[in-house]
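**Q** Have a look at this fold, sequence not included:
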């Protein structure tokens, strides 16, 4: 009887297969599983560096060459001390970034973290004053932005 109804109603799925939405969802899951299996196989075969797989599972991560990062820092943050620029360039080039990450975003994240921890009272606010990360970040945000701005355009006279 159900088979006869499916022949009459074109949108009806065959008995026992579920709705169209469910079958589409299952198909998408199967495709994602197959893609993940292929990535693992390529990594096992040596075609892909397993460290290059981004932790989000969205495929290969993005890496930036140290020289490229150093050149970007030299242009965009000319007043940043050279030792800090070298340290930041090393940190950005060592890390595996999300596949869609841009050099400016990656550099901004590392520079912001460096400025927050080295040039503000952020760690003291966490350790001694018992603030949560979000609260401590709000407290030091202006100071951190001032440090980054001074590296970008130089210290105001």
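**A** Cool, got the structure. Quick caveat, the model's predicted, so the values are computed rather than measured. Numbering: from 1, shown residues only.
**Q** Please make it C-alpha for all contacts and neighbour counts, starting now.
**A** Fine.
**Q** Verify the stated contact: residue 132 with residue 124.
**A** No - with contacts counted by C-alpha atoms under 8 Å, residue 132 stays clear of residue 124, the gap being 11.5 Å.
**Q** Moving C-terminal from the helix or strand containing residue 113, which element do we reach first?
**A** Using DSSP states H and E, residue 113 maps to helix 103-119. Next along the chain after helix 103-119, taking DSSP H and E as the criterion, comes helix 122-127.
**Q** which helices and strands does that following helix pack with?
**A** helix 133-153 (3 or more C-alpha pairs under 8 Å, 6 or more residues apart in numbering; DSSP states H and E).
**Q** Okay, one more to line up with it:
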């Protein structure tokens, strides 16, 4: 993900490398960790969960567009968000 800011990239790399990935390509592992990182660190997902007492699926739906936008921007060099 060439557009991912270095500080975020380093944290995502640590998360990917700290787990054992069975039946998963490195690309899928990076995608999973990136989505989780963006959701929990760069959106209001946890606010929706804990302050507003929403279920995970509801909170995920609310932040999905923002998450997708950030993730897509990270896949393009020089167009990074956050």
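**A** That came through, no problem. These numbers were taken from a predicted model, which means no experiment stands behind them.
**Q** The helix holding residue 113 of the first structure: average distance to aligned residues in the second structure?
**A** With mean C-alpha distance after the TM-score superposition for the first structure, helix 103-119 of the first structure departs from the second structure by a mean of 0.6 Å once superposed.
**Q** and that helix, which residues are buried?
**A** Across helix 103-119 of the first structure, burial judged by 16 or more other C-alpha atoms under 10 Å covers 103, 106, 107, 108, 110, 111, 112, 114, 115, 116.
**Q** Report the angle between that helix and helix 133-153.
**A** Interaxial angle of helix 103-119 of the first structure relative to helix 133-153 (axes from the mean of the first three to the mean of the last three C-alpha atoms, to 10 degrees): 110 degrees.
**Q** Wait, residue 153 of the first structure touches residue 75, no?
**A** No - between residue 153 of the first structure and residue 75 there is no contact under C-alpha under 8 Å: 10.6 Å.
**Q** Quick check: the aligned residue for residue 37 of the second structure in the first structure?
**A** Residue pairing (TM-score structural alignment): residue 37 of the second structure is matched to residue 114 of the first structure.
**Q** Please read the previous query as pertaining to residue 11 of the second structure.
**A** Match for residue 11 of the second structure (TM-score structural alignment): residue 87.
**Q** just residue 28 of the second structure next, same as before
**A** For residue 28 of the second structure, the residue aligned by TM-score structural alignment is residue 105.
**Q** Can you tell me how far its match is from residue 66 of the first structure?
**A** Going from residue 105 of the first structure to residue 66 of the first structure by C-alpha to C-alpha, to the nearest Å gives 15 Å.
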